[in-house]
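K.L.:
need coordinates for the below:
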Amino acid sequence: MSLPNPTEHGRAVVTGASSGIGEALAAELAARGHSLILVARRGELLDALAQRLHAAHGVTAEVRAVDLSARDARAGLVAELAEREITILCNNAGIATFGPVADLDPGYERAQVELNAVAVHDLTLAVLPGMVARKSGAILIVGSAAGNMPIPNNTTYAATKAFVNSFSESLRSELKGCGVHVTLLAPGPVRTTAPDPAEASIVDRLVPDFLWVDTEYTAKAALDALGRNKMRVVPGLLSKGMSVAGQYSPRAITAPIVGSFYKKLGG
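P.N.:
As a prediction, this is how the structure comes out:
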């Protein structure tokens, strides 16, 4: 079992490709010979990445500067992907908020639901019929260990990740034996390089260095797991601990403990 082979017209789609895990996934796929469709809001960053990947690996990298949290904006991309030969879809784009949800901007919370959950659903359903017809395809969905438990002060994010966690694993069972792989990536804190202490965010200050995992390692581990059609890949000690706690610990105990930590992230 492996990832679909690169083809002349086939494309691997990566959302949230302008930075972080998405950029690392795009680079890893390009290194494996896959031409790409790079999706994110910031077109200038995607253009620069596309040029780098073409120069380094000779692949084609198409750019789609789209705000996936806006239904009207992503509708065109959804329609395009339904007509293209999409061999791999990496549903990576996502945002998070911290603090009591009653104090947060309702519009931004709604956009978070659209991006983290509805867009994942839309894009997956767009590419799935073609993959099933070809009996070949791979879908990576970036969920989170946060989706395994209720997390006060991270309410919308945890709820959206609960949706994609369940969606991914349910879909995988539906597609058993049809040649389409589905893997859930549930990472903990991920970064490319350690930040300058003077510019470190509150997340960087509260999470010890040994709990962070590297984006390049995460991308390689995720694609290797997708190639093996593994149900879930959980890189990093913190995400592994949260996964275990979410599945086996009483929620009445874990929710207040985890929620108090996330309250600090909200300032």
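K.L.:
only C-alpha atoms for contact and neighbour calcs from this point on.
P.N.:
OK.
K.L.:
quick one: contacts for Ala117?
P.N.:
Thr160, Lys161, Phe163, Val164 (CA atoms under 8 Å, 6 or more residues apart in numbering).
K.L.:
if you set the cut-off to 6 Å instead, what comes out?
P.N.:
Thr160 (CA atoms under 6 Å, 6 or more residues apart in numbering).
K.L.:
cool, and Thr192?
P.N.:
Asp214, Thr215.
K.L.:
mind doing that once more with 8 Å?
P.N.:
Gly20, Asp214, Thr215, Glu216.
K.L.:
I'd like the structure of this one too, to check against the first:
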Amino acid sequence: MPTALITGASAGLGAEFARQLARRRADLILVARSADALEQLATELRGEYGVAVEVLPADLADAAGVESVAARLRDTADPVDLLVNNAGFGLPLRFADNDIDDEVRHLRVHVEASMRLMHAALQSMRGRGGRIINVASVAGFISRSTYSACKSWLIGFSRWANAEYARDGVSVTALCPGFTHTSFHERMGLAVGEEGVPGFMWLNARDVVRTGLRDAARGKSVSIPSLRYKAIVALTRVLPSSLTSGVARRGRV
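P.N.:
Sure thing, here's the model as predicted:
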């Protein structure tokens, strides 16, 4: 059976990845900070789908936490076939008002941890084959504080890595959803509807994950769920950044 390692697996898109992959009979390695939440999800998935589920609690803002996950990815005796870099969190858009230590932690989780885990995964995937999905965002195509900058890096690096390592049988896909109904916004203290985003712009987590898995299987470097967000990304290529960044400020996350 294939084995998938998912970071940020305790809730949101990470938990949805776990459920859809378990439904496809993949064995799982679940990574997040909360051991209790991971154990609860693992018990559910083992009981419903009969798959093997390994729980690996780790804080990806911490060097030791990242290394514990990287070591598991480098294990050739029990190799990982799919890495889903999903862990992340948001901050208020006003960079100068944010605590700089929070911003550095934000950068470590979104960029440094993803890069280190990709590097570790490639050690065991090259020549054998494998897939990497980096959960980015449509925000990566728009000027929107440090969150956009982090996601833009992830998109650009995924595009390069997908072309570079295709010869080794490894595909790398940046999954770029727009606003998606998960607990992401609740963790920032925002109630439903408080983000300033109209209802038709929201996506369903099941559809986002389904699209990401499909596009990764096709070897796509960038996956953008839904036609409306594809259209938005297309517009960002022709509109001035001053206009797109102004529109982006409408949402609070």
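K.L.:
could you report the TM-score for this superposition?
P.N.:
Comparison of the two superposed chains (TM-score structural alignment, normalised by the length of the second structure) gives a TM-score of 0.91, and 248 aligned residues with a CA RMSD of 2.2 Å.
K.L.:
just to revisit the earlier point, pipe the contacts of Thr192 of the first structure into TSV and attach secondary structure and distance to Thr155 of the first structure per row.
P.N.:
As requested, the contacts of Thr192 of the first structure are exported to TSV (DSSP: H, G, I helix; E, B strand; the rest coil; distance: CA to CA, whole Å):
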residue	secondary structure	distance to Thr155 of the first structure
Gly20	helix	23
Asp214	strand	26
Thr215	helix	25
Glu216	helix	28
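K.L.:
can I get the buried part of these as one PyMOL selection?
P.N.:
Those of the contacts of Thr192 of the first structure that count as buried under 16 or more other CA atoms under 10 Å are selected in PyMOL with:
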select buried, resi 20+214+215+216
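K.L.:
how many residues are close by the closest residue to Ile155 of the second structure other than its chain neighbours?
P.N.:
Nearest residue to Ile155 of the second structure in three dimensions, chain neighbours excluded: Ala174, at 5.5 Å (CA to CA, 6 or more residues apart in numbering). Close neighbours of Ala174 of the second structure, defined as other CA atoms under 10 Å, add up to 30.
K.L.:
tell me the counterpart of Ala174 of the second structure in the first structure.
P.N.:
Alignment note: Ala174 of the second structure maps to Leu184 in the first structure; criterion TM-score structural alignment.
K.L.:
contacts only, for its match.
P.N.:
Leu184 of the first structure neighbours (CA under 8 Å, 6+ apart): Leu140, Ile141, Val142, Gly143, Asn165, Ser168, Glu169, Met231, Arg232, Val233.
K.L.:
quick one: the strands in the second structure?
P.N.:
3-7, 27-32, 53-57, 82-85, 130-135, 170-175, 180-181, 203-204, 222-223 (DSSP state E).
K.L.:
contact partners for the most centrally placed residue in the first structure?
P.N.:
Centroid check for the first structure by CA atoms, centre = their mean gives Asn92 as the closest residue, at 2.4 Å. By CA under 8 Å, 6+ apart, the contact set of Asn92 of the first structure is Val14, Thr15, Gly16, Ala17, Ile21, Gly22, Leu140, Ile141, Val142.
K.L.:
how near is the residue nearest to Ile155 of the second structure to Pro92 of the second structure?
P.N.:
23 Å (CA to CA, to the nearest Å).
K.L.:
same question, His185 of the second structure
P.N.:
Distance from His185 of the second structure to Pro92 of the second structure, counting by CA to CA: 11 Å.
K.L.:
what do the two both touch?
P.N.:
Joint contacts of His185 of the second structure and Pro92 (CA under 8 Å, 6+ apart) are Val253.
K.L.:
so for these two, which sits in the more crowded spot?
P.N.:
His185 (20 against 13).
K.L.:
that older thread, now the strands of the second structure as JSON lines including distance to Leu239 of the second structure?
P.N.:
Converted to JSON lines, those look like this (distance: least, CA to CA, whole Å):
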{"stretch": "strand 3-7", "distance to Leu239 of the second structure": "34"}
{"stretch": "strand 27-32", "distance to Leu239 of the second structure": "38"}
{"stretch": "strand 53-57", "distance to Leu239 of the second structure": "43"}
{"stretch": "strand 82-85", "distance to Leu239 of the second structure": "30"}
{"stretch": "strand 130-135", "distance to Leu239 of the second structure": "25"}
{"stretch": "strand 170-175", "distance to Leu239 of the second structure": "23"}
{"stretch": "strand 180-181", "distance to Leu239 of the second structure": "24"}
{"stretch": "strand 203-204", "distance to Leu239 of the second structure": "24"}
{"stretch": "strand 222-223", "distance to Leu239 of the second structure": "21"}
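K.L.:
out of those strands, nearest to Asp102 of the second structure?
P.N.:
Nearest to Asp102 of the second structure, of all those, is strand 27-32, at 18.2 Å by CA to CA.
K.L.:
okay, that closest one sits on what stretch of the first structure?
P.N.:
Counting by TM-score structural alignment, strand 27-32 of the second structure corresponds to 35-40 in the first structure.
K.L.:
and Val13 of the first structure, what pairs with it in the second structure?
P.N.:
Looks like Val13 of the first structure aligns to Leu5 there (TM-score structural alignment).
K.L.:
picking that back up, need the counterpart of the residue nearest to the centre of the first structure in the second structure.
P.N.:
Superposed on the second structure with TM-score structural alignment, Asn92 of the first structure falls opposite Asn86.
K.L.:
how close does its match sit to Thr182 of the second structure?
P.N.:
13 Å.
K.L.:
check Ile155 of the second structure too.
P.N.:
21 Å.
K.L.:
one more: Ala121 of the second structure?
P.N.:
The gap separating Ala121 of the second structure from Thr182 of the second structure is 27 Å, by CA to CA.
K.L.:
could you do Asn162 of the second structure as well?
P.N.:
28 Å.
K.L.:
so what's Gly156 of the second structure up against?
P.N.:
Gly156 of the second structure neighbours (CA under 8 Å, 6+ apart): none.
K.L.:
now with 10 Å?
P.N.:
Gly156 of the second structure makes contact with Gly140, Ala174, Ser221, Val222, according to CA atoms under 10 Å, 6 or more residues apart in numbering.
K.L.:
and the furthest pair within those residues?
P.N.:
Longest span within the contacts of Gly156 of the second structure, CA to CA: Gly140 and Ser221, 14.1 Å.
K.L.:
how about the helices in the first structure?
P.N.:
20-31, 43-57, 71-83, 106-113, 119-134, 155-174, 202-206, 215-227, 237-248, 251-265 (DSSP state H).
K.L.:
so where in the second structure does the fourth one end up aligned?
P.N.:
So that's helix 106-113 of the first structure. Going by TM-score structural alignment: helix 106-113 of the first structure matches residues 100-107.
K.L.:
what comes into contact with that stretch?
P.N.:
60-62, 88-91, 95, 108, 111-113, 146-147, 149-151.
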